[in-house]
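build me a model:
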Amino acid sequence: MGRKGKKPLAILIPALLSLASVSLQAADVPVVSDEANRIAQETIIVDGHIDVPYRIHRHWEDVSMATQRGNFDYPRARQGGLTAPFMSIYVPASLDNSEESTAVAHQLIDLVEAMVYRSPDKFAIAKSVADVKEQFKQGLISLPMGMENGSPIQGSMENLKTFYERGIRYITLAHSLSNHIADSSYDLRRQWHGLSPFGKKLVVEMNNLGIMVDISHVSDEAFYQAVEISKVPVIASHSSLRKYTPGFERNMDDTMVKKLGENGGVVMINFGSSFVSKETQDWRANYTKQKNKLIDEVGKDSPLVSEFDETFRAKNPYPYSTLSQVLDHIDHVVELIGIDHVGIGSDFDGVGDSLPIGLKDVSTYPNLIQGMLDRGYSREDIEKVLSGNLLRVWSDVEKYAATH
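As a prediction, this is how the structure comes out:
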């Protein structure tokens, strides 16, 4: 007979570990005060990068209503106070150097326009800082657009002008591969050693038209060249800091952050765990190493390979980053170059199930605000991070273009 009321250790230990994990997660999510909620609702919140268009391009959902999938929909955005998410017009690097890249970009812009057409009482296209401010007064969620990957430009300044006319207000020069504009931080091939000859001309023309230059994703050399050429501040629409992820070139090192500050630009912190935490970077490296080892041993078509993800994660739970770690990135930018040069670029809908504890979707900006309040930030400073800094840069870009 078993001992009545006792559970075997084999059952009890996993249960205790699960409870401990829940407890740790809860500890990193602050109790949101009325003040934090007021700030969220009374302040324009600009998020530099949300991948809604590509998400609904692949699997259609009406985001004007609550959705089961994804990190963004209208009810959650309202709950979190989000009022100006930059819709990412993301074109995969696999389409580089093809007409399809340009076509996909236009299709994604069509989808953003369709969001507004279907729900004009909820959304509005924003092509200027004035649009964002006016639409905020009207109670609408502004949908400015940024192009992630300059591939759709296809070496044509006419294409650039067309995309500007359709509402593109920043361009991430490259994505995961080197393209005809710039080298990518993810691509070992450095064919241009920075920007291509066309890329250098493109930065000038972007300045003249009024399109912000986004240096997220590009190589370090491309970053420095873009900053040198641009006559106005540049942005990193969704990048975090290499200080906390050593060796991860996709993030910015301290020297680059200081250069961005001298330029007057803004680094908008990416929430994805692999952008925030070295532990997550190490987990990903081990995952890749173990999977490649298994493929070498049993072949890529083995059932063991198809089951690898589930098996590996069961033994090695994914180490989600935390709200506190995201705040550390914000703090470090402030320490290096001041409060006027940091914003938020969550990468919601673009980083899968890797978002930090406490920042899982667009309803959670009050958690971030509360975290900043708890660290002693004033309301004025918080408002700069939420939108003031990015709107300043955008305004500078608009003013320069108006005279060129």
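
C-alpha from now on. contacts and neighbour counts both.
Will do.

surely Val267 is in a strand?
Yes: judged by DSSP: H, G, I helix; E, B strand; the rest coil, Val267 forms part of a strand.

for it, give its distance to Glu228.
Look at Val267 and Glu228: by Cα to Cα, to the nearest Å, they are 17 Å apart.

mind checking which of those two has more residues around it?
Comparing Val267 with Glu228 by other Cα atoms under 10 Å, the one with more neighbours is Val267, at 32 against 12.

touching, the more buried one and Ser240? I think so.
Yes: using Cα atoms under 8 Å, Val267 is in contact with Ser240, at 7.5 Å.

list residues touching both of these two?
Taking Cα atoms under 8 Å, 6 or more residues apart in numbering as the contact rule, Val267 and Ser240 touch no residue in common.

tell me the contacts of Met145?
Contacts of Met145 (Cα under 8 Å, 6+ apart): Phe86, Met87, Ser88, Ile89, Ala126, Lys127, Gly167, Ile168, Arg169, Tyr170.

gap between it and Val52?
When Met145 is compared with Val52 (using Cα to Cα), they lie 11 Å apart.

rewinding a little: which of the contacts of Met145 fall within strands?
Judged by DSSP state E, the subset of those located in strands is Phe86, Met87, Ser88, Ile89, Ile168, Arg169, Tyr170.

next, the second sequence, to be compared with the first:
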Amino acid sequence: MKTRILLAIFGLSLINMACETTRKELSDDELMSKAKELVQQYIIVDGHVDLPYRMEQGGFMVQQKVLNVSVGASDGNFDFPRAKEGGLDAPFMSIYIPAQYQQVPGYAKKFADSLINMTKQLADTYPDEFAIAYSPDDVEQHFKAGKISLPMGMENGAPLEGDIALVEYFQKAGIRYVTLTHGRDNKICDSSYDTTRTHGGLSEYGRQVISEMNRVGIMVDISHVSDDTFWQVMELSKAPAIASHSSVRHFTPGFERNMNDEMIKKLGENDGVIMINFGSSFLDGEYRARRAAYDEHVINWLADNELTRDDPKAKTYIEEYTKNNDPWSNVQKVADHIDRVVELTGGTDNVGFGSDFDGVGDSLPTGLKDVSTYPNLIYELLKRGYSDEDIAKMCYKNVFRVWREVEEIASRS
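Reported below is the predicted structural model:
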């Protein structure tokens, strides 16, 4: 038996070596052409896109179509044409609840309901372009029909309002993951951004929430939680968890919002998935200092020349200055984070994409500025020797595996 296993591993190694050799023989143009083919061939799931909150802030209304993302939008990171160009098929719509909304009893739930209804309204208004997805099977069906699926995840469990019955309520409303908290501790657990450490991890109610999420079939999302909360979730949850939009702390020392090496290993051991956040501050610990220096220079130049950013001369200068002093991170750094996860977990089974498009402002990295740019990341991964199957796992197979396992565990409850 051991001999057969070793021969199989050796055979796979030879195949991978052959693939890498073939890739190295391809030109950059040929690799990009292949990347563009793969993004259309494979389903791409993105763990976190903040379109609903952007629609709420931008005044989305059906009749007036104030923010119509079924056609090209002049701002933001997401719309239908750009998503189709980039191959994005299933962006998890973030039902984002700002932490301040949890301070008024009942308001977080009311706001969550409004964003859920708005997302469903988007699909109802443009049924040829969008469809709500409640399962991987739905996503596959919509993919075949050329539609973009809109699964929903709740960012911040505050709308549960301390009422365990609301877990099932939101599952029936279409929520398929819950990010347990956001920028502050809530009734469920402690936040990575909050130094108060109210519960020392999960509250007693939070422990009940984990069990109930397992029972009804909602993925547990550990993005934003404190380290203590993460380890307690790993101990309690019967189902694998996801980090819907987090990156690797190795590249951002001291930034608890990202996951450290031991956490990533544990997530992998539990068959979970970390979906890499594209925000520059999540990718590069030196970004903030570079960005501050860049902004200071541009502001001072505008003041010295008595110009605004809209002046043609200013636009030309800023464009040229940016080329030579680009403060943002880049698509290569996203691939570095993926490499690190693969190294820590021993393979490509535990990593995916969680861009945070429409959620991280103008901090998106060079090469990944909107949903049309996934081919740039796939190109970089191909260039590094990842196989087509590796890329398929990152695009959708890994998160589908977790999603289906959560469904299976719920079906046995």
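
which non-adjacent residue is nearest Val351 of the first structure?
Leaving aside its chain neighbours, Val351 of the first structure sits nearest to Gly272 (5.9 Å; criterion: Cα to Cα, 6 or more residues apart in numbering).

show me what that neighbour lines up with in the second structure.
Here Gly272 of the first structure is matched to Gly279 in the second structure, going by TM-score structural alignment.

can I assume its match is in contact with Thr366?
No: Gly279 of the second structure is beyond contact range of Thr366, at 10.3 Å (criterion: Cα under 8 Å).

so which of the two has more stuff around it?
Set Gly279 of the second structure next to Thr366 and count neighbours by other Cα under 10 Å: Gly279 wins out with 29 against 16.

re the thing from before, and for Met145 and Val52 of the first structure, which residues touch both?
If you check Met145 of the first structure and Val52 against Cα under 8 Å, 6+ apart, the residues they both contact are Met87, Ser88.

now the strands for the stretch 251-400 of the second structure?
273-276, 351-353 (DSSP state E, counting those that start in this stretch).

between the ones you listed, which gets nearest to Asp390 of the second structure?
Closest approach to Asp390 of the second structure among the strands of the stretch 251-400 of the second structure is made by strand 351-353 (9.9 Å; Cα to Cα).

mind listing what Ser346 of the first structure touches?
Ser346 of the first structure touches Asp47, Gly48, His49, Ile50, His238, Met268, Ile269, Asn270, Phe271, Gly272, counting by Cα under 8 Å, 6+ apart.

could you do Asp228 of the second structure as well?
Taking Cα under 8 Å, 6+ apart, we find Asp228 of the second structure in contact with Gly200, Gly201, Leu202.

and the equivalent of His217 of the first structure over in the second structure, how far from Phe230 of the second structure?
Alignment note (TM-score structural alignment): His217 of the first structure maps to His224 of the second structure. Using Cα to Cα, His224 of the second structure is found at 9 Å from Phe230 of the second structure.

out of the two, which sits in the more crowded spot?
Neighbour count, other Cα under 10 Å: between His224 of the second structure and Phe230, His224 has more, with 30 against 24.

Throw the contacts of Met145 of the first structure into a markdown table and include distance to Ser18 of the first structure and neighbour count, thanks.
Below are these laid out as a markdown table (distance: Cα to Cα, whole Å; neighbours: other Cα atoms under 10 Å):
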| residue | distance to Ser18 of the first structure | neighbour count |
| --- | --- | --- |
| Phe86 | 37 | 26 |
| Met87 | 36 | 26 |
| Ser88 | 36 | 32 |
| Ile89 | 39 | 29 |
| Ala126 | 45 | 23 |
| Lys127 | 47 | 18 |
| Gly167 | 47 | 21 |
| Ile168 | 45 | 25 |
| Arg169 | 45 | 26 |
| Tyr170 | 43 | 28 |
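
closest to Gln107 of the first structure among the contacts of Ser346 of the first structure?
Ile50 (16.6 Å).

show me what contacts the closest one?
Counted by Cα under 8 Å, 6+ apart, Ile50 of the first structure has contacts Pro85, Phe86, Met87, Ser88, Gly345, Ser346, Asp347, Phe348, Asp349, Gly350.

then Asp261 of the second structure?
By Cα under 8 Å, 6+ apart, the residues touching Asp261 of the second structure are Val248, Arg249, His250, Leu344.

just Pro91 of the second structure next, same as before
For Pro91 of the second structure, the contacting residues are Ile44, Val45, Asp46, Gly47, His48, Val49, Ile148, Ser149, Leu150, Pro151, by Cα under 8 Å, 6+ apart.

could I get those in a markdown table, plus columns for distance to Tyr107 of the second structure?
Below are the contacts of Pro91 of the second structure laid out as a markdown table (distance: Cα to Cα, whole Å):
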| residue | distance to Tyr107 of the second structure |
| --- | --- |
| Ile44 | 34 |
| Val45 | 30 |
| Asp46 | 28 |
| Gly47 | 25 |
| His48 | 23 |
| Val49 | 22 |
| Ile148 | 30 |
| Ser149 | 28 |
| Leu150 | 24 |
| Pro151 | 23 |
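
quick one: which of those residues is nearest Glu380 of the second structure?
The closest of the contacts of Pro91 of the second structure, once distances to Glu380 of the second structure are taken by Cα to Cα, is Ile44, at 16.0 Å.

now Arg118 of the first structure: how far from Leu111 of the first structure?
Distance from Arg118 of the first structure to Leu111 of the first structure, by Cα to Cα: 10 Å.

so which of these two has more stuff around it?
Leu111 (19 against 12).

quick one: secondary structure of that one?
helix.

other residues contacting the longest helix belonging to the second structure?
Identified as the longest helix of the second structure according to DSSP state H is helix 2-25. Helix 2-25 of the second structure is contacted by residues Leu31, Leu382, Lys383, Gly385, Tyr386, Ser387 when judged by Cα under 8 Å, 6+ apart.

chain center to it, what's the gap?
Centroid displacement of helix 2-25 of the second structure relative to its chain, using Cα atoms, centre = their mean, to the nearest Å, is 31 Å.

same question, stretch 386-403 of the second structure
Per Cα atoms, centre = their mean, the displacement of stretch 386-403 of the second structure from the mean C-alpha position of its chain is 14 Å.

can you tell me how far the aligned partner of Lys127 of the first structure in the second structure is from Thr179 of the second structure?
Correspondence of Lys127 of the first structure to the second structure, assessed by TM-score structural alignment: Tyr134. According to Cα to Cα, Tyr134 of the second structure and Thr179 of the second structure sit 17 Å apart.
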